[in-house]
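>>> Sequence first, then the predicted structure, then my questions.
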Amino acid sequence: AARGVWARRHGLVSVLTVPVTARETTLGVVVLCRLGAAAPFSPDEQSIAEELVAHAAICLDNARRFTRERTTALTLQHSLLQQRPPRQAAVEVATRYVPASGQAGVGGDWYDVIPLSGTRVALVVGDVTGHGLHASVTMARLRTAVRTLADVDLPPDELLSHLDDLVISLNAEAGAWGSPRPEAGGGVEDSGFGGADPPLGAATLGTSLLDGQVFGDIGATCLYAVYDPIARRVALARAGHPVPAVRLPDGDVEFLDVPAGPPLGLGGLAFETVEVDLPAGSLLALFTDGLIESRHRDLDESLALLVSALTQAGSDLLAVSERVLGALTLHRPEDDVALLLARTRALGADQVANWEIAPDPACVADARRLAARQLARWGLDELVFVTELVVSELVTNAIRHGRPPIRLRLIRDSALTCEVSDSSSTAPHLRRARTMEEGGRGLMLVAQCATRWGTRHSSDGKTIWAEQALPTA
C-alpha cells in the first residue's frame, strides 16, 4: 500500500528490475524507475541495463572474493607468525610486522626465533614473492621447513641449500598442478584454485591469474643467522635477502658483509656462511625489503634513516622498533614489512665448564667425577646421578666410536646441558637393543633421562648433547 501511494504521488510510469547475479548467486537487485511524462523502458534500454548490471556483478563478485582472500591471508599469516618469542637466554628480542597497503595485498614475509642446542639461537627473516593467500600459504610451508631444518642443526649455508631444493620442488609441483589438462571434448579445465572457479574476467593459461597475479613459480628470499652466546659469535648466510644491520655497544652502526647468495628457487648456486664476533649488548636488525624500498625515496636515503634510528636506540627494544618503523614507514608500505631486533647476551665463564678427555676407557670415571664436582659448585646436587649416567654413556661412545680430541662441556642456563664432542663425523644411531644383548642401550638411556637430546655437526666433527631441566626452587 505504501509503495502504491508513493508511485501515484510521483507519477510512476515504468519500473525495470534487474537482478545482480554472479556465479549463479544473486547478490542484489537494481531497480530503475521512470516518473512523470517519461516514456516506459524500451527493450533496447532493458538490454543495456542488463549488460551494465552484469558487468557490475562481475566487479562486485571479484571485490568480494578479493576481500575474502585478503582477510583469510591476513588471518593465516598472523596465526603463523610468532606471537611471543620463545624463552631463551642468548638474545633479547622484539618483532614487528606491518602488512602492505590494501591495493598490494598481503605478502609472504615472516620472521622466527628458534632456540638451538648449546644455548644458541637461530634468527630468521624471509620474504615470499607475490601477495595474497598463495604467498601466505607458501610462507607457511617455508617457515615450517626452516624450523625442521634448524632442528637438525645445519649450518646456515647448508640450511639455505636444502630450502632452495624445497622451493625448486614446490615450483615443479606447481607447474604440474597448474598445467592445462585436456578433457574428452578437447577443452581445458584446471583453474589452479583447487577445484574452485577463477574470478570472472580472469584468464586461465596453464597457471592461474587473479588480478594479474600468477599462481605458479615460487620465489623467496631468506636470511638465516645463528648466534652463540658462549663464543659471542654469529654465523649468517643469506639468499637474495637484504643484509642485516648491527649497532655495536659503542653506538656505531654498520651493515654486515654477508655474501649475496641467489634467491631461493634458482638452484645450482652456492650459499656462503660468514662468522662475525659480536660483543654482548650488540643490536642486530633483520628486516625484509619492504622496510627500505619505497617509491617515495631512494635506497641510500632509506638506509641512512635506518642507521639514524638504530644509532638512537635505547634499552627498550619495542621503542626501538617503533622508532625504526616510524622513520621508514611514514606512508603505508607498498610491501609487507617484517622487522626482527635482537640484542645479544653472553654467558659468563661461571656458567660453562670445559674439559678435554683422554681417549682411554679408564678416563670415563674421571669424566664422571669432574661433572659431579662441577654440579656441586653450581648447587645442582639433585642432578648428579642422571648427569653422571649421561656423561658416562656419551664419553664412552666417543671413545669407542669417535676420534680424539674428545671434549666434555657442561652449560648451566635455563637448563643443564651436557655436551660431548669428538672429531668424527659419524652420527649416533638410536636403536632398541634385544633382550639378550649386553650393549646398545646407551643412547636409549640418555633419551629417557634427558629432556631433549640431539647431535650437531661442524667442520671439526660432531657434538652430542643432552638437556635436563633445572630443579625448581
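Thanks, I have it.

>>> C-alpha from now on. contacts and neighbour counts both.
Will do.

>>> Can you show me the strands along the stretch 101-250 of the chain?
With DSSP state E, counting those that start in this stretch as the criterion, the stretch 101-250 of the chain has strands at 108-115, 121-128, 204-205, 207-210, 213-215, 220-228, 233-239, 245-247.

>>> In JSON lines, list these along with distance to Ala362 and mean neighbour count.
JSON lines is the format used below for the strands of the stretch 101-250 of the chain (distance: least, CA to CA, whole Å; neighbours: other CA atoms under 10 Å):
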{"stretch": "strand 108-115", "distance to Ala362": "35", "mean neighbour count": "25"}
{"stretch": "strand 121-128", "distance to Ala362": "36", "mean neighbour count": "24"}
{"stretch": "strand 204-205", "distance to Ala362": "72", "mean neighbour count": "17"}
{"stretch": "strand 207-210", "distance to Ala362": "67", "mean neighbour count": "20"}
{"stretch": "strand 213-215", "distance to Ala362": "63", "mean neighbour count": "17"}
{"stretch": "strand 220-228", "distance to Ala362": "33", "mean neighbour count": "25"}
{"stretch": "strand 233-239", "distance to Ala362": "35", "mean neighbour count": "24"}
{"stretch": "strand 245-247", "distance to Ala362": "48", "mean neighbour count": "22"}
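
>>> Alongside the first one, take a look at this:
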Amino acid sequence: MERLPTHPGERPHESDASPGPARTATATATATATVDARGIVTGWSEGARQLLGYLPSEILGQPAARLLAAGAGVGTGAAALRDAAGQERWSGTVALRHRDGRRLRQELLAHRRTKDGPGTEWLVVSAVSAAPEGQASAPTPGGRTPEGTAPGAPAAGGGTSGSEAYGGEAYGGEAYGGGPPGSGQLGEWVFRQAPCVLAVFDADLRLVRANAGMEQALSLTEDQMRGLRLPEIAPHPVSDEAEAKMRRVLEGAGPQHLRPGAGPAGTGAEHGWSTSLVPLKDPAGRVRAVCLAAHPRRQEHLARQRMLLLSEASARIGTTADSGRTAQELADIAVPRLADFAAVDLLDAPRHGGEPSPAAPARPLSMTRAAVRSVLEDRPAPAAGGKTLYPALSPVARCLAQGHGALYDATDPGLVRWARQDPGAARLLGNGTHSVMVVPMRAHGATLGVALFGRSRRPEPFEADDLWLAEELTAKAAVGIHTARRDSREHTSTMTLQRSLLPQTLPDQQALDIATRYLPAGTRAGVGGDWFDVIPLSGARVALVVGDVVGHGIRASATMGRLRTAVRTLADVDLPPDELLTHLDDLVLHLSADEAGTDGAAESAGGIGTTCLYAVYDPVSRRCAFARAGHPPPAAVTPDGAVRFLDVPAGPPLGLGGLPFETFETDLPEGSLLALYTDGLLAARDHDIDEALDKMFAALARPARTLDTVCDRVLTAMLTHRPDDDIALLVARTRALHADRVAAWDLAFDPAIVARARRHATDQLTAWGLDDAAFITELTVSELVTNAIRYGRPPIQLRLIHEESTLTCEVFDSSSTAPHMRRARTFDEGGRGLLLVGQLARRWGTRHALTGKTVWAEQSLSPG
C-alpha cells in the first residue's frame, strides 16, 4: 500500500508494481523533526515515528533532550550541542533512546533556519529504512544501527544498499580486488575522482552515490548524505528547483538543466555553475535513477569578480584629497583580490605632455614610494615614503616611456636583468614572485608614477584581463591623485559645489511669478552658503525660502546643501513655518555637536548662526504665513506701489536652541510683490543701512514688466562693486485662484453621504470640462470621505481645486489621526482604497492644522 507523505515536501512512495521508473532494492524514508531555540520538539514526521517509536502526541512539546541516550563523550547529546553552537549546519552520530528503551546510534544532519515568526529553529533529518508496519526498520548505510553494531553492517530485513545497487556490478560486474583494474573498478575510479560534482539519486529522489567533488562542495561525506533528498541535505530554493527537475527526468522528460549560474545548494553557487540532470537507464530502457553533474564556470566567475572589484574601486579609491591616501587605497583594493603584493611609486614632479615617447629614458628615474601592500609579512622594500631609483632600461622605465602596462613572468630577460642590477628590485621580486604587471599612472595628459603588481602565493599567472583591470584601477587612482594636487582650483570647485546645490530650475506652479538672482562673494574668503528655494505644497500653496549659512568655502556650501535638503523634507510634510524652523534649529544643533571637536571651531561648526526666512503663500485664501530665524524681514509691495517691511517676529539665528519662533500671517492682494534676500544685499561699503534700504525700496516700487527687470534694478541700485558677501535675492508676484476654480461642500457625518459627495465632485468636473478625470476623482473622493467618516470626527468638508495642469481633492475632518497606506492581505475586506489612490494620484499626503487635518490627493490633467 502507499505510504502517505508525513512532512512538507515528502512524496508518497508508489507501489513497485506501478509503471514508471524502477525502484531500488530498499526504499528509504526520512526521519524529520524540528526543535525550537528552547530545545522543544515542534515537528515530528512519520519517519521519525518509525525510527524511535514515539507518536507525535507523545513527543510534540517535549524537550528534545528526552530523545538522547544518557552517557558522556563523542556521540552524546551534550557533545552534539557543543559542536552545533554558533553553526548554521551540523552533522554527526548521536546516541538516541528508542521508545522501547533500546539505545541507537544514528547519523543526523541538522540545519538552522529562520522560522515564520521571529527567532530560529533546527531542522533535523536522518535517513532510515522504510519497513512494513510492525517490523523493525532496517538501517541505511548512513542511517541508524543498534548500539555496538558497525555502521553499514547488514540488518534484519536486509536488501541491497544504495552503494551496492549503483556501485560494484552496476559498473561492470567485476570485484574490486587486487590485480589489473577491470572496467567496474575503472568506472568507480572515474566516478569518485571526476573533476566535477557528481551525485546519483534513486527513483525516490534520495541520494545513493556522491563523488569526492560533491563531498567537498557540501562538506559532507557520502555516508552522511545517503538516503536523503537534496532539499534535506542542503535546504535552499536551488535544491527545490533541482528536485523538481529530477522528478521530470524520472517521468521521462529527458535531461534537464538548471538556470545558468545556479549550482547545487551549498556548492558555492556564487562561483557560477553549469548543472545538468540526466536519466540513468537499465538495459530495458527503464529510468532507474538520476545523475546530477555540475561544472564550475571559472572564466565567467573571474569576469564577474573583476567587474565587482572595478565597481567597488569607484567608491574606495580617491575618497580624500590626499595623494598618499589615494595611492594606498589602490594598493589595498588590489591586494589580495587581484595580486599578492602591490607598490605605488610617484614621480617627484609630474611629467606633462602629449603622447609618451616609445623609447626608454636615457637616465635612471627617481620616484617616491607612496604605498605598498603585501600578503607576506616581509613587505617589499623600500617602505612607503622611501626613494626608489629605476635603471634606464628597466621594465618600469620602458612602460613609462611607452605609456601602457605590460605583463612579465619570472623568466623574462628584462625582469631578470633588472633584478641583477637593483638589489631593491631583487627584494621586490623575491619571495617566489612568478608574475608581474607594471602599469603607468597617467591622468589628464600627465604621467604621475607607476604601479607594480605581483603574484607569489597564487599559482595562476596574470592574464590580459588582469592587466586591463589593473590599468582601470590605476587610472582611477591617477585621477584622484591628479585632482588632489590641484590646490589652486579650490575656489572654482567651491563655486561649482555652491551652484550645484542651488535650484537649477524653478518648479512649475500657478500661485506665484518668481525671479531669482545669486551673486557669489568677490573676496579671497571665497563663496559663502547663501541659498534660496521654491517648494510647491499641497492645495496649490507654495513655500519660499531664503537662508544664509555662516562662513565661507566648501564647508559652508556643504552645510547649506544639508539645510536646503532638510527644509525641503520638512516642507513636504506640511509643517507650519514656526514648527519647521524649530526642527531646523534642532538639526543645526546636532550638526554643531558632530563637528565641534574636529578643529576646535565650535562657534562656526555645523552652521551655528545661520539665518533663514520661510514663507507659505495660499492662492485660494490669498494669505501668506512667515517665520524667520535671525534673518532680515521681507519687503512687500502692494499693487498701488506702497512698499513696506512685513512685521515678522525676528526669532534667534539657528543653532542657539531653546528659544521659540513665531508665525506671522498677512493678506496679500493679487499682484502684490514680495522680496526675500540675504544680508549681503544691505552690507554695502559706501553707504549706511538707511540709505541702502531707501535704494532698495525705490527699486522695488518702480513699475516693471517682468520680475527679472525688478531683480536687475535692485542689484544695480544696491551694488557699486563686487560684493563682500554672497547675495541671494528672490522676488515673487502673487496670483490668486478665484471662486470659479475652487469648490467646497460641507458633508454630514454619515456613510450615506459618500454617494452624494461623488455626485458633487462629478457635477463640478462637468462644469469645469474635466469629464476625463471623473473616474479617478470619484475613486479618490469615495476613499477619502469614507476614511474621514470611519476614522475621523465631524465636521467634514470636501474641496476641489482646479489649477491649469492639476486637480486636487481635499477632505477635512477634525481628527488629528493621519491615515497610513498599507498593503492588504489576500482575504482582507478593506485596506486597498488608499493604495489605489496612491497609485492613481500624482502625489497625496496629510496636512495638519491646529484642529483637525486635511487629507489630499493631486492628479495630473492631460492637455486640453
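Cool, the structure landed. As the structure is a prediction and not an experimental result, all values here were calculated from the model.

>>> between the strands of the stretch 101-250 of the first structure, which one is nearest to Thr387 of the first structure?
strand 108-115 (22.0 Å; CA to CA).

>>> what's that closest one aligned against in the second structure?
Counting by TM-score structural alignment, strand 108-115 of the first structure lines up with residues 529-536 of the second structure.

>>> Superposed on the first structure, what's the mean shift for that stretch?
Comparison of stretch 529-536 of the second structure with the first structure after fitting gives an average deviation of 0.3 Å (mean CA distance after the TM-score superposition for the first structure).

>>> quick one: contacts of that stretch?
498, 502-503, 506-507, 509, 518, 542-552, 556-557, 559-560, 564, 568, 571, 678, 726-730 (CA atoms under 8 Å, 6 or more residues apart in numbering).

>>> Relative to the whole chain's centre, how far out is it?
Its chain's average C-alpha position is 30 Å from that of stretch 529-536 of the second structure, according to CA atoms, centre = their mean, to the nearest Å.

>>> Ala94 of the first structure maps to what in the second structure?
Using TM-score structural alignment, Ala94 of the first structure pairs with Ala515 in the second structure.

>>> So that match versus Ala464 of the second structure, what's the distance?
Using CA to CA, to the nearest Å, one gets 57 Å for the distance from Ala515 of the second structure to Ala464 of the second structure.

>>> More neighbours: which of these two?
The neighbour comparison of Ala515 of the second structure against Ala464 (other CA atoms under 10 Å) goes to Ala515, with 18 against 11.

>>> what sits against that one?
Ala515 of the second structure touches 707-708, 711, 730-732, counting by CA under 8 Å, 6+ apart.

>>> now do 10 Å
The contact partners of Ala515 of the second structure, taken as CA atoms under 10 Å, 6 or more residues apart in numbering, are 506, 675, 706-711, 729-733.

>>> Return the closest of those residues with respect to Arg823 of the second structure.
Proximity of the contacts of Ala515 of the second structure to Arg823 of the second structure (CA to CA) peaks at Leu506, which lies at 35.2 Å.

>>> Tell me the counterpart of that closest one in the first structure.
By TM-score structural alignment, Leu506 of the second structure lines up with Pro85.

>>> Quickly find the element holding that match.
Under the criterion DSSP states H and E, no helix or strand holds Pro85 of the first structure.

>>> Leaving out chain neighbours, which residue sits closest to it?
Val113 (6.3 Å; CA to CA, 6 or more residues apart in numbering).

>>> Would you mind measuring from the residue nearest the centre of the second structure to Ile333 of the second structure?
The second structure has Glu312 as the residue nearest its centroid, 13.4 Å off, counting by CA atoms, centre = their mean. In this view, Glu312 of the second structure and Ile333 of the second structure are 8 Å apart by CA to CA.
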